[in-house]
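>>> for reference, the sequence and a predicted model appear below.
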Amino acid sequence: MSRILIVAEHLDGKLNPATARCVSCAQAIGGEIHVAVLAEAPEAVAAEAAKIAGVAKVLTVANAANAKPVAQVLAPQVAALAKDYSHVLGPSTTFGKDLMPCVAALLGLAQVSDVMAVEGPHTFKRPIYAGNAIITVEAPAGMTVVATVRTASWPAAGEGGDATVEAAAVEVALPAHTRYLGLQQGKSDRPDLQSAGKVVSGGRALGSADNFKLIYSLADRLGAAVGASRAAVDAGYVPNELQVGQTGKIIAPELYIAVGISGAIQHLTGIKDAGTIVAINKDPEAPIFEVADYGLVGDLFQILPELEKAL
């Protein structure tokens, strides 16, 4: 039977929802599921992880060096834990994409990236070519599988679990060549873009950062998160943490509203798992209409005020 270890993502003492999505992937693989929480004081995060349905055990690794998520510091500790497991999973988020390749390298293994479906304990489906094709990959049998999970393709596992929490002793030399300097991130009262059920995104057609207030206003009325195309980010309308797409965030909201976004394949890669896609664009030939469930052709500067008034 498989023994699966999931590396928990957390920040400021709170568990990231991506961890529960990794649990769903682990359940598809089948086997005993453990979650590792590496932190300076992991107790609060471990308590959250223990409540996820399907988790049998939570391992805590308490170390002052783990106060900040530095991949080069965390990786040797995860690699040390991995010897007891057939699979080691992490979310395909900024955190996971940074950490898991380091873990795979220390173990001398090739990583399986962006697992979106499980065909067997060592057989997985993942997107390639910006999501234009899906490839089936098979990891060598008898070797540990190190993988990142495409969180947009998996629902979050529910609560109701009652896993045991156990402290793990990890004796490894930690490198000192990488130092944590700081974290710069936008502060917002709006829902988190990566886990929100509703998202309103704006594109280059907004024309300016000031005009992007139309997107914020509509999102606030809907209780939605705010996203943006790469073109809008590159133009300086919004910070890059709002970027949706292949080089931004891969999301799967129940409702995605694309305003003034043409629909380049790199952007569509980031929203392909959305439940309902609504597109507003003045160009009737815009590629976004090919994937939209509902499309409205018109001037966004007229449509958005009318839509908000109707809401």
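All right, it came through fine. Numbering: from 1, shown residues only.
>>> use CA for all of it now, contacts and neighbours both
OK.
>>> do you know how far the spatially most central residue of the chain is from residue 165?
In the chain, the residue lying closest to the centroid (C-alpha atoms, centre = their mean) is residue 93, at 4.0 Å. To residue 165, residue 93 is 25 Å away according to C-alpha to C-alpha, to the nearest Å.
>>> now the helices for the stretch 101-250 of the chain?
Using DSSP state H, counting those that start in this stretch, the helices of the stretch 101-250 of the chain run over 213-222, 230-234.
>>> got a list of what the residue nearest to the centre of the chain touches?
Going by C-alpha atoms under 8 Å, 6 or more residues apart in numbering, residue 93 touches 18, 151, 249.
>>> second structure follows, compare the two:
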Amino acid sequence: MPTPETPRHIYALVPVQEELAASDYAPMEQARLLADRCNGHAAALLIGNTPEPAIQRAEALGMDAVWVCATAPGARPLEPRQLAAAYAALLRAPDAPPHDGSSVFFAAAGRAGEEIAARLAALLAGKAMGRCESWDIDATGILHAHRMAFGGRLQIDMECREGPFLAVVHSAGSTVPAVRDRSPIAMHQCRAPESLPPAYPTAYTDRNETHASLDGARLVVSGGRGIGDAQGFEALYGLAERLGGAVGASLPAIDAGWAPVARQVGQSGKYVSPEIYLAVGISGTPQHLAGIAPHVRLIAINRDDEAEIFKHAQIGIVADWKEFLPALARALDA
């Protein structure tokens, strides 16, 4: 464990590209929060060709240091396995960011972040912690990570004794750290690795639908069994388009054929981390809720006032969606 003379180093792994969603900054938010709790050192490791927005976010969060590894302008974004190799090279360089067996590395929750964290754990002979929800420090100074399993019905408590530790995290949401007076951020420029694993050969095919993708959506309008039929989902697509969001669906709606499998949210579907999740006609099973990030503001519309979903919603509306959604659409158009 680190001593007061050797503070724990908490690193945010942030691949930078032209457009970053709010969830992409989650590692920096969580690194700053954890470093404050353990009197540690929070830094961001940025790899990509457009680091400026991420640098500004790091400054706003009061990160202690930023390490920038800039790739060639206009270069194709690196794939997760290439990013893992690039981070490993950065951490093995003679002038590498200081790290040891107590260091913690955060990546953003999602398929890419989870692959980066797992691959980097293997390259550093570290511990892959998976998707962690919260962190504690006990009286002896040992760091504990908490993650959910079995659709949120079980919490796993992991002791972080000998690492380094690599985890994926969600946005801190309303607990994003407030900027306090800190020393100026330390900037470090690094050379991009000369050799990386080759990119996988890819072929592009046209999407089968024109509606916005769930991946990275900041607002999700999701329908469940209570929608009733595929025609009902057309109303959800229309509302999502008005709101600049994407449509999701619960497993019963997918099984009924009302929406494609790519739109399933839940334990056996996609994990989403929007700012707002509008659940329409969804009962609120643990398996479905396991696919929604904990910090998301959940708005539920259901005609059953005893539906489980209302126990997890910030706003609950007891109504028939066939009456409520058209009224909402008219209000939005006005």
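Okay, I see it. Since we're looking at a predicted model, the values are computed, not measured.
>>> which one in structure 2 is aligned with the residue nearest to the centre of structure 1?
Mapped onto structure 2 by TM-score structural alignment, residue 93 of structure 1 lines up with residue 110.
>>> give me the neighbour count for the corresponding residue of structure 2 for residue 169 of structure 1.
Matched by TM-score structural alignment, residue 169 of structure 1 corresponds to residue 191 in structure 2. Using other C-alpha atoms under 10 Å, the number of residues around residue 191 of structure 2 comes to 12.
>>> with adjacent residues omitted, what lies nearest to residue 191 of structure 2?
Nearest residue to residue 191 of structure 2 in three dimensions, chain neighbours excluded: residue 69, at 5.8 Å (C-alpha to C-alpha, 6 or more residues apart in numbering).
>>> list the contacts for the one you found?
45-48, 189-192 are the contacts of residue 69 of structure 2 under C-alpha under 8 Å, 6+ apart.
>>> picking up where we left off before, closest one to residue 113 of structure 1 among the helices of the stretch 101-250 of structure 1?
helix 230-234 (22.7 Å; C-alpha to C-alpha).
>>> who touches that closest one?
Here helix 230-234 of structure 1 makes contact (C-alpha under 8 Å, 6+ apart) with 202-204, 238-240, 242-245, 248, 267.
>>> do that again at 6 Å, thanks
203-204, 240, 243 (C-alpha atoms under 6 Å, 6 or more residues apart in numbering).
>>> that helix vs structure 2, average offset?
Its aligned residues in structure 2 lie a mean 4.3 Å from helix 230-234 of structure 1 after superposition (mean C-alpha distance after the TM-score superposition for structure 1).
>>> which parts of that helix are buried?
By neighbour count on 16 or more other C-alpha atoms under 10 Å, the buried set for helix 230-234 of structure 1 is 230-233.
>>> now flag whichever of these is closest to residue 155 of structure 1.
residue 230 (26.1 Å).
>>> strands along the stretch 1-150 of structure 2, start to end?
In the stretch 1-150 of structure 2, the strands defined using DSSP state E, counting those that start in this stretch lie at 9-16, 41-48, 65-70, 104-108, 127-131, 134-137, 143-149.
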